[in-house]
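> Give me a model of this one.
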Amino acid sequence: MKRVSITGRTTLIGLGIGFILFRYSVYCLVASLFIGIGVGLIIEYILSKKSNIT
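Predicted coordinates:
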């Protein structure tokens, strides 16, 4: 799996959740987007560490 696809997928998940929460506040949309990017970067980091060990 490519690194970009992990970040892209989690960003889209965050964006989808953000659109659901958009009716409450625009800040929920922005926060969900940043959380999606952050989760994707953390997953990439963990997977890169595992691939370096083996």
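> can we go C-alpha only for contacts and neighbour counts from here?
OK.
> Helices along the protein, start to end?
For the chain, the helices defined by DSSP state H cover 3-21, 26-53.
> Could I get the contacting residues of the residue sitting nearest the centre point of the chain?
Most central in the chain under C-alpha atoms, centre = their mean is Gly36, positioned 2.5 Å from the mean C-alpha point. Going by C-alpha atoms under 8 Å, 6 or more residues apart in numbering, Gly36 touches Thr7, Thr10, Thr11, Leu12, Ile13, Gly14, Leu15.
> Second input sequence below; structure requested for side-by-side comparison:
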Amino acid sequence: MTIEPAGELQPGETLTVRSTCVYALSDSVGGIPGSLTVNSQFSSMVDPNRSLG
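Below you'll find the predicted structure:
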């Protein structure tokens, strides 16, 4: 699994996290060769009233 945060961790800024996970099909589907790659992304605003210090 790879996780890539992007953006500033500052109050009121938008933080985006992207993740990628590669599954070997042979581990779960009984020996089928190959892999499955799953990507996801989520963005959220850092609470503007949050103290980060």
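> Please work out the TM-score for the two chains.
In this superposition the chains share a TM-score of 0.33, using TM-score structural alignment, normalised by the length of the second structure; 31 aligned residues with a C-alpha RMSD of 2.9 Å.
> follow-up on the earlier one: tell me the most buried of the helices of the first structure?
helix 3-21 (a mean of 17; mean count of other C-alpha atoms under 10 Å).
> tilt between that one and helix 26-53?
Our comparison of helix 3-21 of the first structure with helix 26-53, counting by axes from the mean of the first three to the mean of the last three C-alpha atoms, to 10 degrees, yields an angle of 160 degrees.
> what's the spacing between helix 3-21 of the first structure and its chain's center?
Offset of helix 3-21 of the first structure from its chain centre (C-alpha atoms, centre = their mean, to the nearest Å): 5 Å.
> coming back round to it: quick check: the gap between the residue nearest to the centre of the first structure and Ile53 of the first structure.
26 Å (C-alpha to C-alpha, to the nearest Å).
> same check, this time on Leu15 of the first structure
33 Å.
> Ok, Ala31 of the first structure next?
From Ala31 of the first structure over to Ile53 of the first structure the distance is 33 Å, taken as C-alpha to C-alpha.
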